[in-house]
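Trainee: Pasted the sequence and its predicted model underneath.
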Amino acid sequence: MAKAIMLQGTSSHVGKSILTTALCRIFKQDGQKVTPFKAQNMALNSYVTKTGGEMGRAQVAQAEAAGLDPTVEMNPVLLKPTGNSCSQVIVMGKPVGNMSAKEYHAGYSLKALGVVTECIQKLHQDFDTIVIEGAGSPAEVNLKDNDIVNMRVAKLAGAPVLLIADIDRGGALASIVGTLELLDPDERALIKGLIINKFRGDITLLKPALDFLEVKTGKPVIGVVPHLDRLGIDDEDSVSLEDKEQPEKVSELDIAVLRLPKISNFTDFDALANESDVQVRYVRQGEAIGKPDLIILPGSKNTTEDLLYLRHNGYEQELIKLAKSGTPLVGICGGYQMLGREVQDPEHTESDLDKVMGLGLIDSITIFEANKVTHQVKAAACNHKFLGINYSGHNLAGYEIHMGRTQFLSPVDAAFTIVTRSGKSVQLTDGAISADGLVMGTYIHGIFDNDTYRRAVLDALRVRKGLAPLGVIKDTQALKDAAYNRLADVVRQGLDMDLIYRIMNENNGR
């Protein structure tokens, strides 16, 4: 049986995901065969495994930190909000339907408990150490009866719990004391330590508060972790997107991403933002797109609703005007579907509407079907015509997550050729590039994570602007691995790892 530790929080967005990532890397550095686990995740940022299963992006980062390929056993239940208090429910990587919050929590969640239990048992067999992430707060009394992600999981896994509070938002002491007070006695006993996260300032000034917490709660403070900026690690949800909204630098290239209400997989643009000559800014409702060097329409969990958002907020005409006046435009997945003439939804997989008119910048229609396409892919480009770069490259890695199938009404130049799908050899065209080379759509998420392709696009934008190409190719994976090590170093300094090991060895969660 593996040793386990679980991280729960006094609320959402206190840093559970990032501290789980840190512990995965720390345990890996210490020679442990470690895996992350989160029973149920709610997020619009998702990923496709090698076997074609869909899972939450945070567990992917945690798996990378642990030196593993992500598998759906690490996140057996994924909820992807679709709107109107509804989510698409994905179990073991495959969608089982759309459900309202009431339908899920009152009727379905406990049915998924058997799958969660099986995954925990498998991870116990296959690994030395399991780092488990909770969700929200364990003290949400209205949800406890049907909980499959917090205390019930701690009991199933035999995992002692560390409770995390975010001191940056204020009220950390009260949130810890209040959370413990709302727990049942047996749940309170599972919590073996407290972590103060996102601290700024002189830690000596915090010492009286830490002493108070230990006396008041009878729980040791495991440590204080400083506020960490620009980690270079994939984000999980739209809450973390708020941190990206305002540009932190003025750069030579300005890339505008439309901040759609149902934006998904915005990690597609992190590699662009990490380039020294690029500013990626997210255009929120009411803000002007301006005159960027490149516009990106991102993925969406609800293409029809987000198309209507563009129309009703004046962005549709602004996008068409900018594209026709020469501003390059890229659409990825849902954004690609929006570029066509029409999006049809005869089975009402996304909304009650049968069809919605698109932007008409690519001569295509997209028809939604119930079956979801989820694959890791490798793609090739031959004399790729976007921006006139004539780029040729092989083994471009990415992944597909979409329910629509796009059909062309007239011949177009494909953007890429998919050569492997879920490990199987194929020859499938993907996406489209307009005749003038300034509008491109693709279903491939993560296309800008490919280092040579990303720099080819950026250098083409530089030349269009009268700037010399940089030609400097960053190794995205090496930078990400270095970020995991930096994170582990900081968290190791902030936490009493010897105490964490003792807590795990005692296995008081049993």
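Mentor: Yes, it's here. Residues are numbered from 1 along each chain as shown.
Trainee: make it CA atoms for all contacts and neighbour counts henceforth
Mentor: Noted.
Trainee: for the nearest residue to Glu245 once chain neighbours are set aside, helix, strand, or coil?
Mentor: Distances taken as CA to CA, 6 or more residues apart in numbering put Tyr282 closest to Glu245, at 5.2 Å, once the chain neighbours are dropped. Following DSSP: H, G, I helix; E, B strand; the rest coil, Tyr282 is assigned to strand.
Trainee: Next up, a structure to set beside the first:
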Amino acid sequence: MTAKVLMVQGTSSSAGKSLLVAALCRIFAQEGYRVAPFKAQNMALNSFVTRDGLEIGRAQAVQAHAAGIEPTVDMNPILLKPEADSRSQVVVLGRPKTKLESRDYNRRRDDLWQVVIESLARLRGQFDLVVIEGAGSPAEPNLKTGDIVNMRVARHAQAPVLLIGDIDRGGVFASLVGTLELLEPDERNLLKGIIINKFRGDLALLRPGLDFLEARCGVPVVGVVPYLRDLRIAEEDSVALEQSTADRRLLANVADIAIIRLPHISNFDDFDPLALEPGVRVRYVDSPLDLGEPHAIIIPGSKSTAADLHFLNASGLATAIVARAHQGTAVVGICGGYQMLGLVIRDPDRVESEREVTPGLGLLPVETVFFPEKATYQAQARVVTMRGFLRDLVGQPVNGYEIHMGRTASPEPMLCIVRRGDAQVNEADGATDATGRIFGTYLHGLFDNAHFRKAWLSSLQDHAREVGLSMVEVREQAYNRLAACVRASLNMPLLYRIVGLPL
């Protein structure tokens, strides 16, 4: 049996497509359907490593978890990871294949399209329903010839399309009508419903606008979804960095954590568990002036470590970070941030830059060598160092994942990787200074581990904190809350008719 399909497209980026797909995955899974997400091509800073060590967009992993299934590479066969304003690493079926400038991307379009339709076919053979997410807007004339993610997918699958518009940013009626006007007639025929997202206020006052849309577009409004706060679901785009903590004031007895906003920051959802903790303030900074006097500084992952290390030096942040470290501030490096904390980064094969040797910040006694091969694993490790707060965690497991293209030699590791995927291993990882206040590791997702998070936060403050819910429990609650809100906001009988499923 071939699965039913439903596609969600938007009038723009950040209209809410990813969250709506996650909500629909959870709703239909709650109804007993086997449902899977799909996005042909994703451009994202945050990625996820599947159980078999393949890399996909974080949003599709979130959507799979909302559906109650294990993420697979077919859910996001093409992943673009920006490395510069016009260059991206192209990840195909979970493995990096090449780096392309934007102007050269169309040359690979036909090959990539074949990958897309094969992945979609495999999913449709395994599930009852596939919920497909588009990208950006389907009505970009300059991008239409190279489209492999929006209306070309809808036409290929003959998928009914829901068009979502963000009313919170203003201009939603013009955006929806304008998008429809720019579609070709056969594309408009696939559009079966409109959803207004991020609405605040009295729905009765919006009713005349909804009537206008239905009359002008000839398409029913399936629902109006309210603006949802504090969902606690991982963000994918760098837009989230602009909004995540801007309205939080620094209060007494609050752990102040400054995360360096690198130009090529990646996997910043590593720090969502910290931001969700009571008594913790997480803020992103990109200048020494903004750094202030935090309890801890975190240098996150990077898609271009050498370039971001140059940024730290040029901006004065490198000097400020080292000065704070010498004054006793905790400093943490994750993945690329770990590499930056070391003595030197060597790039003999010019994997990242034309510089063979790049000096690090010198806060950890490690050296990194870049290699062309990319390591991508789900991983389990155990704490092995006796330094600082880590002494109380020795022998305890921590789970996460690895995505990196370098190897770092450490005289005294922080962790021992004991499992990668399904294979048992014995690999050293990470390093600390003599006090344990400064440490680095390749393990993404480290702060998802509640016992590790508690121990580290307690080391920053005088008072210990209770271990809260695990991140799995937090996310399950978030998926259920999201699904309940969207279910209540949509005309569900109409949605079922659009999909072609019995009520």
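Mentor: Nice, I can see it. Because the structure is a prediction, the values reported are computed rather than measured.
Trainee: still on that earlier bit, my read is that the residue nearest to Glu245 of structure 1 contacts Val257, right?
Mentor: Yes - using CA atoms under 8 Å, Tyr282 of structure 1 is in contact with Val257, at 4.8 Å.
Trainee: residue in structure 2 matching the residue nearest to Glu245 of structure 1?
Mentor: In structure 2, Tyr282 of structure 1 lines up with Tyr284, judged by TM-score structural alignment.
Trainee: contacting residues for that match?
Mentor: Counting by CA atoms under 8 Å, 6 or more residues apart in numbering, Tyr284 of structure 2 touches Leu241, Thr245, Ala258, Ile259, Ile260, Arg261.
Trainee: now Leu469 of structure 2
Mentor: Ala450.
Trainee: so the aligned partner of it in structure 1 is in which element?
Mentor: Mapped onto structure 1 by TM-score structural alignment, Leu469 of structure 2 lines up with Lys474. Assigned by DSSP states H and E, Lys474 of structure 1 falls within no helix or strand.
Trainee: quick one, strands of the stretch 301-450 of structure 1?
Mentor: 329-332, 342-344, 355-357, 364-384, 391-408, 416-421, 424-430, 432-433, 439-442 (DSSP state E, counting those that start in this stretch).
Trainee: Also the stretch 51-200 of structure 1?
Mentor: 54-56, 77-83, 86-91, 94-100, 129-133, 161-166, 191-199.
Trainee: Aligned against structure 2, show me the partner of Asn302 of structure 1.
Mentor: Checking TM-score structural alignment: Asn302 of structure 1 goes with Ser304.
Trainee: Was I right to think its match contacts Lys81?
Mentor: No - contact criterion CA under 8 Å: Ser304 of structure 2 and Lys81 do not qualify, at 10.4 Å.
Trainee: Could you check which of these two has the larger neighbour count?
Mentor: Lys81 (23 against 20; other CA atoms under 10 Å).
Trainee: tell me the contacts of that one?
Mentor: By CA under 8 Å, 6+ apart, the residues touching Lys81 of structure 2 are Met43, Ala44, Leu45, Ser88, Gln89, Val90, Val91, Lys303.
Trainee: let's see 7 Å
Mentor: Met43, Ala44, Leu45, Ser88, Gln89, Val90 (CA atoms under 7 Å, 6 or more residues apart in numbering).
Trainee: And those, which two are furthest apart?
Mentor: Farthest-apart pair in the contacts of Lys81 of structure 2 is Leu45 and Val90; separation 12.5 Å (CA to CA).
Trainee: So between those two, which is more surrounded?
Mentor: Neighbour count, other CA under 10 Å: between Leu45 of structure 2 and Val90, Leu45 has more, with 25 against 21.
Trainee: how far away is the residue lying farthest from the centre of structure 1 from Glu181 of structure 1?
Mentor: Within structure 1, the residue lying farthest from the chain centre (CA atoms, centre = their mean) is Val215, at 38.1 Å. Counting by CA to CA, to the nearest Å, the gap from Val215 of structure 1 to Glu181 of structure 1 is 14 Å.
Trainee: What of Leu361 of structure 1?
Mentor: For Leu361 of structure 1, the distance to Glu181 of structure 1 equals 57 Å [CA to CA].
Trainee: repeat for Glu287 of structure 1
Mentor: Glu287 of structure 1 is 44 Å from Glu181 of structure 1, where distance means CA to CA.
Trainee: which residues are contacting stretch 322-340 of structure 1?
Mentor: Contacts for stretch 322-340 of structure 1 (CA under 7 Å, 6+ apart): 293-300, 303, 307, 343, 358-366, 402, 438-445.
Trainee: Now Asn313 of structure 2. Nearest residue, chain neighbours left out?
Mentor: Asn313 of structure 2 sits nearest to Thr319 (CA to CA, 6+ apart), 7.1 Å away.
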